[in-house]
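**Student:** Sequence and computational prediction follow.
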Amino acid sequence: MSRSSTLLASFGISQFGDFVYLVAINVYLYQLTGSAAAVAGLWIIGPLAALLTKFWAGSVVDRADVRRWLIGTDLVRALLVALIPFLSSLPMMYLTLFGLAFVKAFFEPAAIRYLTQMIPESGRKSFNAYRGLITSSAFLIGPALAGLLLLVATPDVAIWINAGSFLVSGVLLLTLPSVSHATLSTVRLSDIRTDWRMVSRFSRTNWFVSRIYLVGILSMSLALAMDAQEVVFLQTVVGLTATDYGLLISITGIGSVLGGLTVARFANRLSLKTLLVSGYLFVAIGYLMYATAGSFLIVTVGFLLLGFFNAFAGTGFMTFYQNNVPQALIGRFTSLYGLGQSVIQILLILAIGFTGDLFPLRFSIIADSVLLSLLSLILIRHVLQPDKEAFFRDDRRPNKFRNT
């Protein structure tokens, strides 16, 4: 098995486990407490852990052997997940889930850095396309598998399967080489301040790269805010049933898989500009159709566009980011910008929920989709600038930032 195939298998297996776990943990917690509020608390833990860790997680990751770090986080997550069925109190459950979110805050920048180091620039577009395809497939198949497991077994079994997926992921990573022999030393407060200044300096001197990245994460945050109100909007405003909603989710998943297959098949023929422009343009159109829809058919077309072209936008965005942020800085860059993204996501989710109480929910969703469309047009305008062509080549990196 090639290195890229092993990487895809490692991350893919853990992602399938994550989607099984996502369904199982909600069912398990509701069975344990009988409280919808307790289940809702799950969605607070992740952003809270991110706020407490992302401002310094990248400083640790960029000073470590990221392969060992990834293996360690897989093993810790496997242990914590395996313990969940033995917990009987809500505080202990939340504490364990916070530990999982805490570890994940380190896993994400470490994964980005390791992938960037392992996959050469000429192969990143194709690799990211296949990784997106695996994510889409996990999104479609994982919950269905979880539902089947819950029919024939208990939530405990589904949760232990997720723990096993982390173990398998870690074992696969053991077969891959280390790409850095860095030794983690104690990270002091002064180191974190230096890292903040370093990321700030890179952002100022490479403002075009930072601007594309900022617009991208703002767009993702707006999409997440709309997704948080998706069920309420479709059932109370559009008038769809729970069955309709389940069908729409399946249709979106199928669209995502088809989009992932298309990008993976034609990755070497599709330029970064094509991926970014077509992806963000049609995703924006999809959200506008969703926001203004009055029937199941219009929502279906909008969701198909979202599912299909998210694969284009995601592959283009990730490849652009990996090609233009230096490997030695990418962990810190990911974490620090991720901290801002977490804050923005929380504020937008609260804002759309709050305005939904003051104004018709349709108004809030349309306003959000219009703002997302404007951001998409801004990104497209930047991408199409003739003098920025060097930033979108697959075989070279335009900036020469070295002071890391």
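**Tutor:** Thanks, I have it.
**Student:** drop to CA atoms for contacts and neighbour counts, all remaining ones
**Tutor:** OK.
**Student:** residues of stretch 198-209 that come out buried?
**Tutor:** By neighbour count with 16 or more other CA atoms under 10 Å, stretch 198-209 contains the buried residues 198, 199, 202, 203, 206, 208, 209.
**Student:** Go ahead and list the helix or strand containing the fourth one.
**Tutor:** So that's residue 203. helix 189-205 (DSSP states H and E).
**Student:** Can you list the buried residues in the helix or strand residue 38 falls within?
**Tutor:** Assigned by DSSP H and E, residue 38 belongs to helix 36-40. By neighbour count with 16+ other CA under 10 Å, helix 36-40 contains the buried residues 38, 39.
**Student:** From the contact counts, what lies against it?
**Tutor:** helix 3-33 (3 or more CA pairs under 8 Å, 6 or more residues apart in numbering; DSSP states H and E).
**Student:** Who are the packing partners of the helix it packs on?
**Tutor:** Against helix 3-33 (3+ CA pairs under 8 Å, 6+ apart) you get helix 36-40, helix 121-152, helix 155-174.
**Student:** Could you dump the ones you listed into a markdown table and include distance to residue 316?
**Tutor:** What follows is those, written out as a markdown table (distance: least, CA to CA, whole Å):
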| stretch | distance to residue 316 |
| --- | --- |
| helix 36-40 | 33 |
| helix 121-152 | 7 |
| helix 155-174 | 26 |
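**Student:** centre of the chain versus the helix holding residue 38, how much separation?
**Tutor:** 23 Å (CA atoms, centre = their mean, to the nearest Å).
**Student:** What's the first helix or strand after it?
**Tutor:** Trace forward from helix 36-40 with DSSP H and E and the next one is helix 42-61.
**Student:** ok, second structure coming up, stack it against the first:
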Amino acid sequence: MTREARDTGRAADRAADGRRPLWRERDFGVFWAAQTLSVLGDSFALIALPLLVLEATGSIARMGLLTAAGGAAAVLAAVFAGAVVDRVDRRRLLIGCDLVRMVLYGLIPLVWLLGPQVWLLYAVLPLCEAVGMFFAVGYVTVVRSLVGTEQLTEANGRLNATAAAAGVLGPLCAGVVAAWSGPAAAVGVDAASFGVSAALVALVRFRPRPADDREPDERPGLWQDDDGTVGTVMAVGALGTITGALLVARTRRLLGFGRTWTGAVAVCGLAFAGLGRAGDVPTVALLSAAFLACVGMAGTCSMSLRQEVTPEHLLGRVTAAYWTLQYSAAPVGAALLTWAAEERGTAPVALVAGACCVLIAVAALFTPVRRAGRA
């Protein structure tokens, strides 16, 4: 069958179903652009804010603590985001999330005109990361009201593709802007992207949600809606992230970069492998906390080393290149692991993935990383 015949057949199928192709759906196209801008703004913040802390204080530990605080806030927000999103007007929620992030991020370059105020970053980033989690959950829930169930796969594919692209381009652009005009200017661009995203979402028309036909006294309260098991695991995991951020500087001074990084990567692998065999909630929670703590420690050490050895005039470009590689590999790894877990089961896949982390740590022992001294 020729390509023209296949395209004609697809068009006929859509016509028979009364559906228009997605590129002709005005509301989906506008929402698609808004979601892409929102992801772009988030990825800008990942680069610009840590660089702003480093520029103002010169402290690598404080920069790592800021990143960890933002991640912990997002995890904690995820515990409650689902219940809140199901109770409110989702369109207004999305617009509100973008406007809040626009205002909060917009404060930073304005305040920086009068001089660095590092405390503001520790207030803004955790709040924005928490709000971003509510936006992320909300945007997933409204896709069905834009395209219907028949086109969900196609719509999600397009949304995920552009989100991945924005995740790659965002750090690259943030690094360029930070190197050219400074990190504060990059944060200003970040704030503007959320303003445009909010304006676009305001133009989207969502289909009405079905009414909840349960009696008011039959509807669970906000605190009962979230599964207690999931909430417990996520809360303990967040504590692990915070603990890792607080310990990383002291651990590195005591053991040096090489031992800290390789040890953290090895423990990550062991914890992840153990998650596949864990049979009770406390074990899952503890392993999750260990995994997230060591992910944070390894990531902070890695970022610190790049900042220590990279010349100042190249720091933005090196940072952006690193994040580009990381964001490019993440979707591939996620797709591969989820496919393998579905085909072979969670336990063997977790064991293999964890073993790979341990092997990376062992391989690092045969590189100059092993000889990295204390700092």
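**Tutor:** Nice, thanks for sending it over. For clarity, every value in this text was computed on a predicted model and none was experimentally measured.
**Student:** biggest separation within the buried residues of stretch 198-209 of structure 1, which pair?
**Tutor:** 198 and 208 (16.6 Å; CA to CA).
**Student:** Distance check, whichever residue in structure 1 pairs up with residue 38 of structure 2 against residue 284 of structure 1.
**Tutor:** Matched across to structure 1, residue 38 of structure 2 falls on residue 14, judged by TM-score structural alignment. Applying CA to CA, to the nearest Å, the value for residue 14 of structure 1 to residue 284 of structure 1 is 30 Å.
**Student:** With residue 233 of structure 1 instead?
**Tutor:** 18 Å.
**Student:** So the two - more neighbours on which side?
**Tutor:** Between residue 233 of structure 1 and residue 284, residue 284 has the larger neighbour count (other CA atoms under 10 Å), namely 27 against 20.
**Student:** tell me the contacts of the more buried one?
**Tutor:** Applying CA atoms under 8 Å, 6 or more residues apart in numbering, we find residue 284 of structure 1 in contact with 369, 372, 373, 376.
**Student:** Superposed on structure 2, what's the mean shift for whichever strand or helix holds residue 102 of structure 1?
**Tutor:** Taking DSSP H and E as the criterion, residue 102 of structure 1 maps to helix 90-118. Mean deviation of helix 90-118 of structure 1 relative to structure 2 after superposition (mean CA distance after the TM-score superposition for structure 1): 2.8 Å.
**Student:** Buried residues, that helix. List them.
**Tutor:** Within helix 90-118 of structure 1, judged by 16+ other CA under 10 Å, the buried ones are 93-94, 96-118.
**Student:** cool, stretch 25-39 of structure 2 as well?
**Tutor:** Residues of stretch 25-39 of structure 2 classed as buried: 27-39 (neighbour count, 16+ other CA under 10 Å).
**Student:** Pick out whichever of those residues sits closest to residue 67 of structure 2.
**Tutor:** When the buried residues of stretch 25-39 of structure 2 are ranked by distance to residue 67 of structure 2 (CA to CA), residue 39 comes first, at 17.0 Å.
**Student:** who's in contact with that closest one?
**Tutor:** 163, 166, 167.
**Student:** so how far is residue 246 of structure 2 from it?
**Tutor:** Applying CA to CA to residue 39 of structure 2 and residue 246 of structure 2 gives a distance of 28 Å.
**Student:** Which of the three states applies to residue 206 of structure 2?
**Tutor:** Look at residue 206 of structure 2: counting by DSSP: H, G, I helix; E, B strand; the rest coil, its state is coil.
**Student:** nearest residue to residue 204 of structure 2 other than its sequence neighbours?
**Tutor:** Nearest non-adjacent residue to residue 204 of structure 2, counting by CA to CA, 6 or more residues apart in numbering: residue 27, 5.1 Å away.
**Student:** from memory that neighbour sits against residue 142, does it?
**Tutor:** No - taking contacts as CA atoms under 8 Å, residue 27 of structure 2 lies outside contact range of residue 142: 11.4 Å.
**Student:** Can you pull the residues that touch both of these two?
**Tutor:** residue 206.
**Student:** isn't residue 213 of structure 1 right up against residue 318?
**Tutor:** No - judged on CA under 8 Å, residue 213 of structure 1 makes no contact with residue 318 at a distance of 9.4 Å.
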